[in-house]
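Asks: pasted the sequence and its predicted model underneath.
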Amino acid sequence: MTPALVVIDMLNTYDHEDAELLIPSASRALPAVRYLLEQARERDVPVVYANDNFGKWRSHHGELLEAALASPHADLVEPIRPGESAYFVVKARHSIFYETPLAYLLNALDVTGLVLCGQVTEQCVLYSALGAHIRHLPVTIARDVVAHIHQDLAEAALRMMEINMSARTVPAADAFR
């Protein structure tokens, strides 16, 4: 498998419904996200940030990053800000594939599998894993690198990804193995 690391919705202002429930989980996941980013860079694994546009349809990734860094929760964004070699896909809804050029980009990069991390486990990560599964892309989810709003739903989502989508769920340390 030739993987890509996809960082889902981590460039966030946390100015939305359920943010107060999400922030503690995102804070706990942050060190492992940094670790995965370092591992990807050391291994020359492409890194793709797939991020909601927060309804700002004329924005681009730089503006989304600036808004997140200007927010009261910039401490959750600064340590994982995209490097120069990172790719960026703006998404409108839950899946990283829905109405985005991600499938085309992955094909152009000869990617044959994904390592997913980010937020929200029971929403965007779950739907993104399904999108990869229906495209016959093997998926690895680093359990300690996904953040949730509702822990019980996140655990159920991880189990669904394992059983229904044949996803590997592993610690971040094993994501690229």
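Replies: Sure thing, it's come through. Numbering: from 1, shown residues only.

Asks: when you work out contacts or count neighbours from here on, use the C-alpha atoms and nothing else.
Replies: OK.

Asks: what's the local residue count around residue 167?
Replies: 23 (other CA atoms under 10 Å).

Asks: which ones are touching it?
Replies: Neighbouring residues of residue 167 by CA atoms under 8 Å, 6 or more residues apart in numbering: 129, 138, 139, 140, 141, 161.

Asks: CSV for those, including distance to residue 7, neighbour count and secondary structure?
Replies: Below are the contacts of residue 167 laid out as CSV (distance: CA to CA, whole Å; neighbours: other CA atoms under 10 Å; DSSP: H, G, I helix; E, B strand; the rest coil):
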residue, distance to residue 7, neighbour count, secondary structure
129, 12, 29, helix
138, 16, 20, coil
139, 13, 26, strand
140, 12, 27, strand
141, 11, 28, strand
161, 17, 23, helix
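
Asks: among these, which two are most distant?
Replies: 138 and 161 (11.0 Å; CA to CA).

Asks: which of the contacts of residue 167 sits closest to residue 69?
Replies: residue 141 (26.1 Å).

Asks: ok, that closest one touching residue 117?
Replies: Yes: using CA atoms under 8 Å, residue 141 is in contact with residue 117, at 6.4 Å.

Asks: residue 79: which of the contacts of residue 167 is nearest?
Replies: Closest to residue 79, out of all of the contacts of residue 167 and judged by CA to CA, is residue 141, at 20.5 Å.

Asks: tell me who's in contact with the closest one.
Replies: Residue 141 neighbours (CA under 8 Å, 6+ apart): 115, 116, 117, 167, 168, 169, 170, 175.

Asks: among those, which one has the most neighbours?
Replies: Once you tally neighbours by other CA under 10 Å, residue 117 ends up highest among those, having 29 neighbours.

Asks: ok, second structure coming up, stack it against the first:
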Amino acid sequence: MTQHPPTGRTALLVIDMQNSYFDFPELEEQREPVTEKVNELIRAAREGGCPILLIRTQHERDRSTWTVNMHDDDQGFAFPGTEQSAYVAGLDTEGGTGLIKTRDSAFFDTDLAARLRNLDATHVVLCGLSTHSCVAQTAMDAFAHNFRGAVARDAVASENADLSRALLAFLEDELRQDLLGQQDAVARLRG
């Protein structure tokens, strides 16, 4: 596919790089390499003057923020102040701004779109977890909010490889979002 180099400011969205998502055995084995790749993107964004948003999922114990399937399973997670909700060890958070979400999309019921517009961002590069859910849904909603999205494919991970491949293909084919290798993602963030 043709890449769409940014013509405006790019922001880096670091999604769900927190302990709760690495509870999946398939993701635990990817913890260190993914964290290294994400950290490289964070450093590149700092060097390039790109805003960095550190997005985490967090739910209230009183069930008020739980999703339908959490209610069905009678099980919440990533409660405030717990180890589950904390950033994964070794994540470079310097210069990043935190944002809490309660759904797969970082745009749902948050001020992310307004923040990006206030930062004059027209493009976003996404990295983090999980490719087939939170990364893909945030990328789709970026499109819906008229931000040009790109996924740093070497800095994402998932416990469902088949769904991840399908959703990345959808993002590229249907929404014209770039799937960037690590070197291209770093170059884009450095400007």
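Replies: Nice, I can see it. These numbers come from a predicted model, not from an experiment.

Asks: so what number do they get for TM-score?
Replies: Here the TM-score for the pair of chains, by TM-score structural alignment, normalised by the length of the first structure, is 0.83; 164 aligned residues with a CA RMSD of 2.3 Å.

Asks: how much space between the counterpart of residue 138 of the first structure in the second structure and residue 142 of the second structure?
Replies: Alignment of residue 138 of the first structure against the second structure is given by TM-score structural alignment, with residue 148 as its counterpart. Between residue 148 of the second structure and residue 142 of the second structure the distance is 7 Å, computed by CA to CA, to the nearest Å.

Asks: list residues touching both of these two?
Replies: Joint contacts of residue 148 of the second structure and residue 142 (CA under 8 Å, 6+ apart) are residue 124.

Asks: work out the gap between stretch 9-17 of the second structure and the centre of the chain.
Replies: 6 Å (CA atoms, centre = their mean, to the nearest Å).

Asks: apologies, that question was intended for stretch 61-79 of the first structure.
Replies: Going by CA atoms, centre = their mean, where stretch 61-79 of the first structure is centred and where its chain is centred differ by 16 Å.

Asks: how about residue 138 of the first structure: what's its closest non-neighbour residue?
Replies: residue 113 (4.7 Å; CA to CA, 6 or more residues apart in numbering).

Asks: burial count for the residue mapped onto the one you found from the second structure?
Replies: Counting by TM-score structural alignment, residue 113 of the first structure lines up with residue 123 in the second structure. By other CA under 10 Å, the residues close to residue 123 of the second structure number 23.

Asks: so what's residue 123 of the second structure up against?
Replies: 6, 8, 9, 10, 11, 147, 148, 149, 150.

Asks: so it versus residue 163 of the second structure, what's the distance?
Replies: From residue 123 of the second structure to residue 163 of the second structure the distance is 24 Å (CA to CA).

Asks: would you map the helices across the first structure?
Replies: Taking DSSP state H as the criterion, the first structure contains helices spanning 19-42, 61-69, 102-108, 126-134, 151-165.

Asks: average gap between the shortest one and the second structure?
Replies: Aligned to the second structure and superposed, helix 102-108 of the first structure gives a mean residue distance of 0.8 Å (mean CA distance after the TM-score superposition for the first structure).

Asks: tell me which residue of the first structure is furthest from the middle?
Replies: Most distant from the centre of the first structure: residue 58, at 22.0 Å, with distances by CA atoms, centre = their mean.

Asks: so how far is residue 64 of the first structure from it?
Replies: 10 Å.

Asks: same thing with residue 147 of the first structure?
Replies: Distance from residue 147 of the first structure to residue 64 of the first structure, by CA to CA: 20 Å.

Asks: which one of the two has more residues nearby?
Replies: For residue 147 of the first structure versus residue 64, neighbours defined as other CA under 10 Å are more numerous around residue 147 (26 against 20).

Asks: wait, doesn't that one sit right on residue 21?
Replies: No: counting by CA under 8 Å, residue 147 of the first structure does not reach residue 21; the two are 10.0 Å apart.

Asks: roughly how far does the aligned residue in the second structure for residue 167 of the first structure sit from residue 183 of the second structure?
Replies: Matched by TM-score structural alignment, residue 167 of the first structure corresponds to residue 177 in the second structure. Distance of residue 177 of the second structure to residue 183 of the second structure, given as CA to CA: 17 Å.

Asks: thanks a lot, catch you later.
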